[in-house]
Each structure stands twice: as structure tokens, then as C-alpha cells.
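# sequence? don't have it. structure:
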């Protein structure tokens, strides 16, 4: 087992499925609500650099309200309606990445614990295309009061899995949120590398593994 790891943890969005595939499905919904999504995007960008708060959803609503020029309670209702509820119905239509199920099953069969850490609620994705029962622990960073790359969600993930940080391999598609965040928390990291980075050989130095698909990752981890 590479790095003598005892657990493998995953980001979800863009890591377990293609962001491009999702956008193809939500494009009409996105453009119908484009002003909202623009302001929500600015809100999340601000939150990614913030410190933990006691009530994340209230804080998020207040920031969004400033961008949207409306009362915080109205912003909170809109976010619930258009993000947490509005996007939920699209995920059953999305295909996970090829060989993801094979890799998850192989990791489980090898005795590794499996975890999830996403900036959006894992339950938004339902049964995770039938994979949910394979995971020992799942966490949405919002419930920690702060988004990745802050170390707090990774520390809670470590506690939930019951495995020391240095024995956890965290897998993601964002250098800032996933690779740098997990690395700073003491975890090993695997980066799902886009084609342009592979062509230019631009590997983030914080990534212990760079991989192009789950068949390759499985071979690396279980070697």
C-alpha cells in the first residue's frame, strides 16, 4: 500500500464526476438564473478565504445579500431554493467517472477506510450513484462553519475516520481547496489532473500523486 495509508478520502464535485458533464445538464437552469449564480459565485469565493463561523448558512446569506442587494433572509431562501434544492434533482442524471466504482471497491477490499469531504452537503447527491454505502464517514465542510482549504474540515474528517492525518490520502480536483488544503492538514494528496496540465507537465508540488483516471489511481495506491 503506497505511503502505508489506512484511508482514502474524496472530494465530490469535479472529482467523482465531470464538472463539464454537470454543466451540460444544468445549462438552461443556469442561464435562467445567471444573475443569481454570478452573485452566489462571488459569495463562495469570499467564503473560501474566511475563518470559521458558528452559523455558516447565516453568514453565507449575509454575504450573498450584500451582493444581491436584498435582505439576508430572502438571500438564504433563494440559496436553499436554487442551490441546495434546485440542483439536487440533476445529480441522478450525472454519470460518475469511469472506473470510480471499481477503484472504490478495490480500496474497500484492501481494508482501507473510505471518506468524503465536500464543500457542499454530500446528501445533496443522494446515494452517490450507488456508492454511498461504501463510505465509512461523510462530511460537508459547511457543517464545520468554514470551507476548504481551511484545515478545520480536514481535522474533523481525520477524527471521523479515526485515522491519523498522515495515513489518509485525500483525492480532489482543486489545487487550492483539495491539494493544498489536505497537504497543510498533514494528509497525503492525489490530484485528478486535467489534460492541459498533463501536456505541460505542470504538477503541483503539494500533490503526492497526479493521476488521469481512476484505473491509474487504483494501480498507484494498491501497488
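On my side now, so go ahead. Note that the coordinates shown come from a computational prediction; the quantities given were computed from them, not determined experimentally. Numbers count the residues shown, from 1 in each chain.

# CA atoms for contacts and neighbours, from now on please.
Fine.

# give me every residue that touches residue 30.
With contact set as CA atoms under 8 Å, 6 or more residues apart in numbering, residue 30 has these partners: residue 37.

# And the next helix or strand past whichever strand or helix holds it?
According to DSSP states H and E, residue 30 maps onto helix 19-32. Read in the C-terminal direction, the helix or strand following helix 19-32 is helix 34-47, with elements assigned using DSSP H and E.

# coming back round to it: in the helix holding residue 30, which residues are buried?
Using 16 or more other CA atoms under 10 Å as the burial criterion, the residues of helix 19-32 that qualify are 22, 26, 30.

# I'd like to know which of the residues you listed is nearest to residue 115.
Distances from the buried residues of helix 19-32 to residue 115 were compared by CA to CA; the smallest belongs to residue 22, at 22.5 Å.

# okay, now the one to match up with it:
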């Protein structure tokens, strides 16, 4: 584990936008089972806080990884549109680090493929059709926990902290993944992508989760694998940030700085 800033230092929270408290139907309020197996609805408007601190998790790349290989998905996508393949998994990951978060999965794939095409000297005009084919080839239920993720989630819950999910994925796609992992009901709130209000790193999804949990950013820890979407967005609101990189582990000169860097989520229990 690498800690780059003192844990005690907190940023001052930015003034909340009106979007952060406006809509009640943007997210789902979760349920958990009590010690007798009974399902208990956890609604922040009616449930008292069990703790002053909160943990928010990202999903893709943080709690879960795809079982399908990127190589096979790229083969399927390029074959479907009849175009010679011009990039591999490493090229796609490199392109992903260079593009901004998008309002949908397909748009994110399009941006990545466009960058990969330009770098390979290929025609980027076909990136949109390849992105659609790539998305069609994905089985969103074929996911597994990232190493240490299941234990990290349970450690956060067992610590007495309030636990939520903030993801840039669409509700249907992400619910499929959560159901496959068996953790849909482990979160007190689940915030999915609402492109019309902004996706991470925009403040809306973070503020929506904080509002649902009646949480203070200064006593909230955010855990995610993306410097641009997760760390930058949570930093801006004054949350403690835990970066869980999957590939690049060194910060660039212009990268947002997390409070902690965990190569493995197994180290999260020591922080919560």
C-alpha cells in the first residue's frame, strides 16, 4: 500500500449543486439481510446512521473484472463489421487512459477505438460501428470479483460504515453484473450513469450517493481504479480517495493524486 498524502488532511467540500438533492428516482436504495435472514430496507431518509463514515465503491475494474478476454472481443467486433483488426488489448488499454469518461459504454469504446485507429494509421471513421459490435459481443453477466474485492466489500460493511456504489455504467448493464456477483443488495445505495446530469468525474453521481446516505464528503472514502473518473471526481468533493490501479501504477505529472494507492484490494481492510 502506498499513501501519498496524510490521511488526516481533508479538502474542503465544494458547495453542492442543486442536482445533488433533486431527484429521488435516479438511484436505487438497497437492502441488506439482518442476522436472522430477514430483509431490511435501508432508506437514508428513514434509517439512522450507524456510523459517521461512509465508503463508496466503483464497480468495473474495482470490484469486478470481465471473464471474457479483450482479445476475443476485439476479434468478434472486427469480424462482425468486416474490417481488418488494427489494435490489441494493450492498445485499447492505452487508448482508454487517453480519453475522457463517456456517457455510455458504447461511446467510451468508440472513443478508445478512434484513438487506437489514429495511432495505428487506420481509418477512425469505423470506430462507431466497431464499438457497437464490441458491445454486442460482451456478456455482461460473465464477470468475477477482482482479487481481494469480495473481502474488501465485506470488510467495509462489517466495519459499520455506510456502503454505496457509484458507477458510470448503465443501470441494466450494471445490475446484470451485480446480480452475477451476488452483491446487488450489499449496498445501501446504487448510483448508475445518468448522462443528462453528468457521469464521473462530474459531481452529480457522487453527490447523489452522498445525498442518499446523508453522508459528509469529509468522512467518506471513495475506492476506484480510474484516476480520471474516480480519483479526480472524488478529490474535487473532498473525499478520501483510494486508487486501485489495474495496469499503470505510477502517477503522471498531470494526474490527480489519490490519498492511498492499493495494488490489491486486500489492503482496504487496514484503511476501514
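Okay, I see it. Everything numeric here is computed off the predicted structure, so don't read it as measured data.

# Please state their TM-score.
Scored against TM-score structural alignment, normalised by the length of the first structure, the superposed chains reach a TM-score of 0.67; 191 aligned residues with a CA RMSD of 4.0 Å.

# Pull the distance from the helix holding residue 30 of the first structure to the chain's centre.
Relative to its parent chain, helix 19-32 of the first structure has a centroid offset of 18 Å by CA atoms, centre = their mean, to the nearest Å.

# still on that earlier bit, is it possible to get a markdown table of the buried residues of helix 19-32 of the first structure that adds distance to residue 57 of the first structure?
Output for these, formatted as a markdown table (distance: CA to CA, whole Å):
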| residue | distance to residue 57 of the first structure |
| --- | --- |
| 22 | 24 |
| 26 | 24 |
| 30 | 22 |
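
# Tell me which stretches of the first structure form strands.
Listed in chain order, the strands found in the first structure under DSSP state E are 7-10, 113-118, 137-140, 168-172, 188-192, 209-211.

# Point out the most buried one among the ones you listed.
Neighbour counts averaged per stretch over the strands of the first structure are highest for strand 168-172, at a mean of 27; criterion: mean count of other CA atoms under 10 Å.

# In the second structure, what range does that one match?
On the basis of TM-score structural alignment, strand 168-172 of the first structure is assigned to residues 220-224 in the second structure.

# mean deviation (superposed) between that stretch and the first structure, please.
Superposed on the first structure, stretch 220-224 of the second structure shows a mean distance to its aligned partners of 1.0 Å (mean CA distance after the TM-score superposition for the first structure).

# who touches that stretch?
Taking CA under 8 Å, 6+ apart as the rule, stretch 220-224 of the second structure contacts 53-59, 61-62, 230-231, 234, 239-244.

# and if you look at stretch 124-137 of the second structure?
Taking contacts as CA under 8 Å, 6+ apart, the residues outside stretch 124-137 of the second structure that touch it are 73-74, 76-78, 80-81, 105-107, 109-111, 113-115, 117-118.

# Check which residues of it are buried.
Counting neighbours by 16+ other CA under 10 Å, one finds that the buried residues in stretch 124-137 of the second structure are 124, 126-135, 137.

# for stretch 198-208 of the first structure, same thing?
So stretch 198-208 of the first structure, judged by 16+ other CA under 10 Å, has buried residues 204, 206-208.

# Same list (the residues you listed) but as a markdown table, adding distance to residue 118 of the first structure.
Listed next are these as a markdown table, based on distance: CA to CA, whole Å:
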| residue | distance to residue 118 of the first structure |
| --- | --- |
| 204 | 21 |
| 206 | 19 |
| 207 | 18 |
| 208 | 20 |
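
# thinking again about what came up before, let me know the closest of the buried residues of helix 19-32 of the first structure to residue 142 of the first structure.
Nearest to residue 142 of the first structure among those, counting by CA to CA, is residue 22 at 21.4 Å.
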